[in-house]
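[1] Below is the sequence, then the predicted model.
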Amino acid sequence: MNQQNSDIEEAKDKAKALENDLEKVSKEKRFSRSAIDNLNSERDTLSRFIDTVSNRTKDLNETKRVATFTRVLRVYNVSQTNTTRCPCHGKVTDTNLL
């Protein structure tokens, strides 16, 4: 319980320090606090969008990899099951082509 109380106090102190830093920056850079909040909100929105696009790209790449593997496996299986050796010259022939 004491640890939780000290963690809460530490968090409050950090929040107050951040609040003071924000006030200082807004005065130095001549930005209003609402302008800073809006910029932070835009940054967060862009960050979420970038994460979404990144995740979709990873998913598409994974889907592409699986599809390619499936095609290769299908071709391999077809070539293993539908081939015959020509009795005259011994060449392997795909029976799907006949």
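    Received the coordinates, thanks.

[2] going forward, measure contacts and count neighbours with C-alpha atoms only.
    Noted.

[3] What is whichever helix in the chain runs longest packed up against?
    Longest helix in the chain, counting residues (DSSP state H): helix 33-81. In terms of contacts (3 or more CA pairs under 8 Å, 6 or more residues apart in numbering; DSSP states H and E), helix 33-81 is packed against helix 2-29.

[4] Before we go further, Thr84 is sitting in a strand, right?
    Yes - counting by DSSP: H, G, I helix; E, B strand; the rest coil, Thr84 is located in a strand.

[5] Included below, for side-by-side comparison, is a second structure:
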Amino acid sequence: MQDEGVLSVAVAGEHRTRSKIVLVEIIHQTLDVLLTAEEARLVHWDGRILRVHKLSSRKANQILHAPDAYPGFLGVFDHRARYRDLAEPLGDIVGVQL
């Protein structure tokens, strides 16, 4: 696995159902990454991309030191993460129930 995983999707009006399905798939992909990761990862939604950062990365450090500057910060997760752990905060951000 590279230093960061990048998974993307856009949520748009008429494509909301398809986008919701894509978001669900991306959450599952993120959980797969977390399941195989040796250590916890920071998960961040930047408005169109769900990013997974090693805690030692520069970006993770920036987010952890100023979480209010990154409204898409979902949290720090390890292999014990569950679907709801990611779906609830991401759903709140994008305005759909996942």
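    That came in fine, so what should we check first? Just so it is clear, the model here is predicted, and its values are computed rather than measured.

[6] Give me the TM-score for these two chains.
    After superposition, the two chains reach a TM-score (TM-score structural alignment, normalised by the length of structure 1) of 0.30; 42 aligned residues with a CA RMSD of 3.7 Å.

[7] Next, the angle helix 2-29 makes with the longest helix of structure 1.
    Following axes from the mean of the first three to the mean of the last three CA atoms, to 10 degrees, one obtains 110 degrees for the angle between helix 33-81 of structure 1 and helix 2-29.

[8] residue boundaries of the strands in structure 2?
    When secondary structure is read from DSSP state E, structure 2 shows strands at 4-8, 41-45, 49-54, 73-77.

[9] Dump those into a markdown table; add distance to Ile26 of structure 2 and mean neighbour count as well.
    Formatted as a markdown table, the strands of structure 2 follow (distance: least, CA to CA, whole Å; neighbours: other CA atoms under 10 Å):
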| stretch | distance to Ile26 of structure 2 | mean neighbour count |
| --- | --- | --- |
| strand 4-8 | 6 | 16 |
| strand 41-45 | 11 | 23 |
| strand 49-54 | 8 | 21 |
| strand 73-77 | 14 | 19 |
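
[10] is it possible to export these to JSON lines including distance to Thr17 of structure 2?
    Below are the strands of structure 2 laid out as JSON lines (distance: least, CA to CA, whole Å):
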{"stretch": "strand 4-8", "distance to Thr17 of structure 2": "16"}
{"stretch": "strand 41-45", "distance to Thr17 of structure 2": "19"}
{"stretch": "strand 49-54", "distance to Thr17 of structure 2": "18"}
{"stretch": "strand 73-77", "distance to Thr17 of structure 2": "22"}
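
[11] The ones you listed: which one's closest to Ile21 of structure 2?
    Comparing those against Ile21 of structure 2 with CA to CA, the closest turns out to be strand 4-8 (12.5 Å).
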